[in-house]
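**Q** Let me see the structure of the following:
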Amino acid sequence: MNVLHFINAFFSDATHWKGYDGIPTRLVEHIQYSLMALALAAAIGLPVGLLTGHYGRGGNALALIATAGRALPSFGLLVLMVILLGFGKTPVMIPLVVLAVPPILITSYEAMRSVDPSPVDAARGMGMSESRVLFQVELPVALPLILSGLRSAAIQIVSTATIAAYVSLGGLGRYIVDGLYQHDYEKVVGGAALVAVLALATLAVFWAVARVTVSPGVRHGG
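**A** Reported below is the predicted structural model:
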């Protein structure tokens, strides 16, 4: 039996579309975990990246932090957090946030440093405050690269949030974990296909956000 047969059998089974273990329920759970982790990672990474990039300081320290964050194994960190904190959402959020902060941190820093200094100097010469220079001059130009960091983090979170199932939470990872335990490869392949589709949908969402939020002049210039 090939992968396409498994996918067709999984999605054509009516029992997979209703109940607490139905696709809509698991999809909503997965999206909730992903949005929560992305929001936390953005709340940590964006301010630090924007401010250090604006002032041009701390780049080496950010690179070390990002490298350390990327080197940590998500599943190993999840197991450690469960041992220390017990079961629940918190042990799941920590590895997802640790995974997502580095791309947000580094790209927001690099985005600010890549802004042409001429308009920045001109804004300061006109007497604009540092906060206005940051949000009105630098941020609109840096926004495409910042969004690319958020997009990269979101894709990694969506793909990795399946680990929530290993600590008895929901999400699309339930199909993969339960399917492996039950030797139900139809469920395993179906769950993996759903995660892939959700990752592609995430790409589409960020493309749409960029079309709406990035000014045409910046987009065409980039």
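
**Q** For the rest of this, base every contact and every neighbour count on C-alpha atoms.
**A** Noted.

**Q** before we move on, which element is Gly190 in?
**A** Following DSSP states H and E, one finds Gly190 within helix 185-213.

**Q** Report the buried residues of that helix.
**A** 185-192, 194-195, 198-199, 202-203, 206, 210 (16 or more other CA atoms under 10 Å).

**Q** between those, which is nearest Gly125?
**A** Minimum distance to Gly125 across those is 30.3 Å, recorded for Ala210 (CA to CA).

**Q** Now the second one, please; I'll put the structures next to each other:
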Amino acid sequence: MTEQVSFSPEVKKVTNKSNGNTEVLLVISNSSLKGKADDLNEFLGKTVNIMIVPENYSYNVPFDNSINKPTMEYKVYEDGTVQLVQQEQTQLDVDGKGNVDIIQKSFQVDKQVIDDYILNAGSIQFPGEINPREVLQRLAQGISMGEIAEELEFSESALINELEHARCKLAPFADAWKKANEKGELLPVEDTNTDEKEPESTENDTENEEIVPEDTKEDGAADGEENPY
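**A** Got it, this is the predicted structure:
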């Protein structure tokens, strides 16, 4: 029997029935189940373990509402490293008490973009208790999440949670890296020497310009704002 089937459905509906059961309707409108239908049928009538993780993530950036510009920037270097830099304060004092008009704008990043960043960007200081680059590399080699978890002495669900935590925290860095890559601003991976570079900033760093915002979150929704980076 097939050990597992992975696909990317939309959670369409959740219904609580009068008999105490809960029905969850998953709709697959993409090709993620192509060639796997027979494998999925093997699980009919059986109890399975399902963990739902997002296909995209959102993060917030503070904007000075008076000039509609971000108060921080994810600066991307040629070698693919990314640092969070606070912009020089130019906000207007809106009430005479030193307060400024700051709003939060939300931006969305696909999981594949984040995974590409983790696998291919320059030196990264990963948040959490695992090295997500190694986990993704092992998954790409066909090793199951369960086998990797056993080797790392994690439960499978704990390993998935750690990987999701890393994706969530690295989402804004990945978004900036993607934009720079699309503009041709990065050196090819083989031309970079990541061993000599400073690691990206995460929320574990202490300098102001290297703090990951706390409101980075997993979310399928975005407000449609154009990313300033």
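
**Q** I'd like the TM-score for the two structures, please.
**A** The pair, once superposed, lands on a TM-score of 0.26 when counted by TM-score structural alignment, normalised by the length of the first structure; 90 aligned residues with a CA RMSD of 5.2 Å.

**Q** Could you report the distance from Val76 of the second structure to Leu84 of the second structure?
**A** Plainly put, Val76 of the second structure is 9 Å away from Leu84 of the second structure if you go by CA to CA, to the nearest Å.

**Q** quick one, what contacts the residue most central in space within the first structure?
**A** Among the residues of the first structure, the one closest to the centroid is Ala154, at 1.9 Å (CA atoms, centre = their mean). Taking CA atoms under 8 Å, 6 or more residues apart in numbering, we find Ala154 of the first structure in contact with Ser34, Leu38, Ala100, Thr202.

**Q** repeat that with 10 Å
**A** By CA atoms under 10 Å, 6 or more residues apart in numbering, the residues touching Ala154 of the first structure are 34-35, 37-39, 41, 96, 99-100, 103-104, 148, 160, 199, 202-203, 206.

**Q** Weed out the non-buried ones from these.
**A** Using 16+ other CA under 10 Å, the buried members of these are 34, 37-38, 41, 96, 99-100, 103-104, 148, 160, 199, 202-203, 206.

**Q** And these, which is closest to Asn8 of the first structure?
**A** Closest approach between those and Asn8 of the first structure, by CA to CA: Ala199, at 19.6 Å.

**Q** these two touch, right, that closest one and Gln156?
**A** Yes - counting by CA atoms under 10 Å, Ala199 of the first structure touches Gln156, with 8.6 Å between them.

**Q** Quick one: the helices in the first structure, in order.
**A** Using DSSP state H, the helices of the first structure run over residues 3-12, 23-55, 59-71, 74-85, 89-113, 117-125, 130-132, 139-160, 173-182, 185-213, 216-221.

**Q** what angle sits between the fifth one and helix 139-160?
**A** With axes from the mean of the first three to the mean of the last three CA atoms, to 10 degrees as the basis, helix 89-113 of the first structure and helix 139-160 are set at 150 degrees to each other.

**Q** Could you tell me which residues within helix 89-113 of the first structure count as buried?
**A** Applying 16+ other CA under 10 Å to helix 89-113 of the first structure flags 91-113 as buried.

**Q** picking that back up, what about the helix holding Gly190 of the first structure, distance to the chain center?
**A** 12 Å (CA atoms, centre = their mean, to the nearest Å).

**Q** With stretch 77-87 of the first structure instead?
**A** Counting by CA atoms, centre = their mean, stretch 77-87 of the first structure is centred 21 Å from the centre of its parent chain.
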